[in-house]
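Student: Structure here, sequence nowhere to be found:
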């Protein structure tokens, strides 16, 4: 059975059952490819609506970004959704923003309803590196109030920042009590258990080798096949060559995390006095939080080059020390990375294939995957089961370009573009 990445999450996860690999011929209403948050939540939502579901995972449940991300559960989907007003109108933009709030509530309800033990803790703070960003937070606060956001928000000035983070690096912040952080792999494992209880058949170590499209879709692995009325592709950055049309619209980008040794209560309180998750606003952003056993989990440094650092710890530690020089003598116990899916316009790609309308997909969460995947699962299930809430159609209306340069050149080209954005930050 394939192993998880050697992360803090894998080392501290609940016992994980081994699901069988696919053997022989099977049929279902829906075949879901991908055992991360997108696939698991689509499967749950479909099963709750009475459809039979088979889920295929190439490695292990939660193996990809779902099981090794920063664990930050933050409101919102997409970046700058106002840009889509010419396509979906101002009311459509407002609906996208409301769905960005609903996405977090879906996670909250799933965890509470099923008693999933994933260290879920509420409290998050956006960090401003420049005064203009703090002004942007003030505008965000007003907009969230106008959307009827029911959770506590608080704008912080520079002299109040030590109440949230023990660093002099920031000029302000926006506290959001309706966002938070959790153990992502344990959430994925808990959701796999929910799916199984609902009758979903889950298969691991079952890489899809070929898809035969048509009114009935046939999905092949090395040792079996699934025939289904509908197919859902939820592979995101790990889609590889499974579907060329979708693969050209999502760029795998590397993101990296280090975990310190467990800190004393005093050390932890000094770094993050309110035990919030936090994130700054730079292009190569820093995001960090405390684990349940008081380790600092420090992540960021999104890489578009397609090449991982040779030594993730050596690469990330200086970034951590710029924020917290007081950790100079603290040991790094874990270091890991993984791929997140980036789309050109930074809006999740939720839709169906034009040539094959019984094939649905969700990908390109651009760093907001913990909440957006759960929203995607609900929207896909509504569309497949014939419900018409409108959310799926809204996402499907937004066009998504194919990255230029083909498979081998699109990563270097985007890396050059992101370097330009980073240079702009220095001006």
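Tutor: Cool, the structure landed. Keep in mind that this is a model prediction, so the values were computed, not measured.
Student: C-alpha only now, for contacts and for neighbours.
Tutor: Will do.
Student: For residue 136, see how far away the most centrally placed residue in the chain is.
Tutor: The residue lying closest to the centre of the chain (Cα atoms, centre = their mean) is residue 369, at 1.7 Å. Distance, residue 369 to residue 136, by Cα to Cα, to the nearest Å: 23 Å.
Student: what about versus this one:
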């Protein structure tokens, strides 16, 4: 299918991916729906545990957010570690910290499979207001004292060491974070999965899952039926198309990115080559590609209709941060949907032999790999770490099928207005 949102730098620079066709019955131990980070990591881990696995993707590997996001690797969840402890207590906060901050499974997979995806270290959270900077400093002190997790507090006067922009009031540089080429990471996971025995079906959409009393399942796709003992639903923004009741827990928010032409002054813009995300609710996030383009994401739209010219839509946000390249040529502009939950924490769980993980709320480049591997652990019979994430609270958006998105949009617009008012 032609995708008007995928004039993507990642698609143009992606490694070759041609899954080999397979013959035989469409029967397996585990059927995975969705070829993004969650589904790929779950499929790979299940195959490594000895299960026969079929992964079904409606389009192609990395088609969704996994293959078109900003490429920012930000440790943790959308809630800070101190917020998690205040809400859930010390023991659960410890377990969440170990999984979502300390345990970098993306880096481990890249190293194990020698995935070529332009991995770089360093992430900078930039403070939009002095109040934001004070909050960041308190959290950095808490992380260091409570968990021994160290990051660098960057005063406003020192921000020029990291970013050539006067907008920010300081920041936190986290050397454990970083950035990468997300589509090439997805393809690397897929290649590792093929080597482990996973069979791929691309270009077939799952419309329905039938669950039987003996625990077995059948997946009805565009052209066939797949039988499986276990199912992992990793469709994220499209989960409501497969399981409508789970679709109530997220709404899609459209994000847009641009990639400039290679810049002669790229290293002056971001001297430490760290990825940057600022502290606004509707945030800007940006980084340098391996070939010295600025990849910049800015603005959100709550309509599913993309702007007529994505590059023109994003350019003003880039120019606000970097006026020195306001007129730089833009070679690519693309976008996609981010599935957001009510509380911005992921929605993970199981119903019988059907597992699901979705709603990473724009903070999923690291935790999706963890979630996929934890689903595989639970499926194999060891659910303790899976339960840590599955126990996170969740609730559906109010308003039912027709009003859910409009009501969510009103709430999001309120916080976006607070950004503008300071």
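Tutor: In hand now; what should we look at? All values reported here derive from a predicted model rather than from experimental measurement.
Student: TM-score for these two?
Tutor: Comparison of the two superposed chains (TM-score structural alignment, normalised by the length of structure 2) gives a TM-score of 0.94, and 418 aligned residues with a Cα RMSD of 2.0 Å.
Student: What lines up with the residue nearest to the centre of structure 1 in structure 2?
Tutor: Alignment note (TM-score structural alignment): residue 369 of structure 1 maps to residue 364 of structure 2.
Student: Please apply the same query to residue 186 of structure 1.
Tutor: Superposed on structure 2 with TM-score structural alignment, residue 186 of structure 1 falls opposite residue 184.
Student: contact partners of the helix or strand where its match lies?
Tutor: For residue 184 of structure 2, the host element (DSSP states H and E) is helix 182-196. Here helix 182-196 of structure 2 makes contact (Cα atoms under 8 Å, 6 or more residues apart in numbering) with 10-11, 14-15, 17, 19, 36-37, 40-41, 43-44, 47-48, 61-62, 66-71, 109-110, 113, 115-117, 200.
Student: Buried members of those into PyMOL, please.
Tutor: Of these, the buried ones go into a single PyMOL selection, burial set by 16 or more other Cα atoms under 10 Å:
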select buried, resi 10+14+36+37+40+41+43+44+47+48+61+62+66+67+68+69+70+71+109+110+115+117+200
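Student: Keep only those of the contacts of helix 182-196 of structure 2 that are in strands.
Tutor: Residues of the contacts of helix 182-196 of structure 2 located in strands (DSSP state E): residue 200.
Student: now the helices for the stretch 151-300 of structure 2?
Tutor: Per DSSP state H, counting those that start in this stretch, the stretch 151-300 of structure 2 carries helices over the ranges 182-196, 239-242, 244-247, 266-269.
Student: out of the ones you listed, deepest packed?
Tutor: helix 182-196 (a mean of 23; mean count of other Cα atoms under 10 Å).
Student: now that helix, how far from the chain's geometric center?
Tutor: Helix 182-196 of structure 2 has its C-alpha centroid displaced from the chain centroid by 16 Å (Cα atoms, centre = their mean, to the nearest Å).
Student: so how far does that helix sit from its counterpart in structure 1?
Tutor: On superposition with structure 1, the mean distance recorded for helix 182-196 of structure 2 (mean Cα distance after the TM-score superposition for structure 1) is 0.3 Å.
Student: quick revisit: out of the helices of the stretch 151-300 of structure 2, the one nearest residue 305 of structure 2 is which?
Tutor: helix 239-242 (18.6 Å; Cα to Cα).
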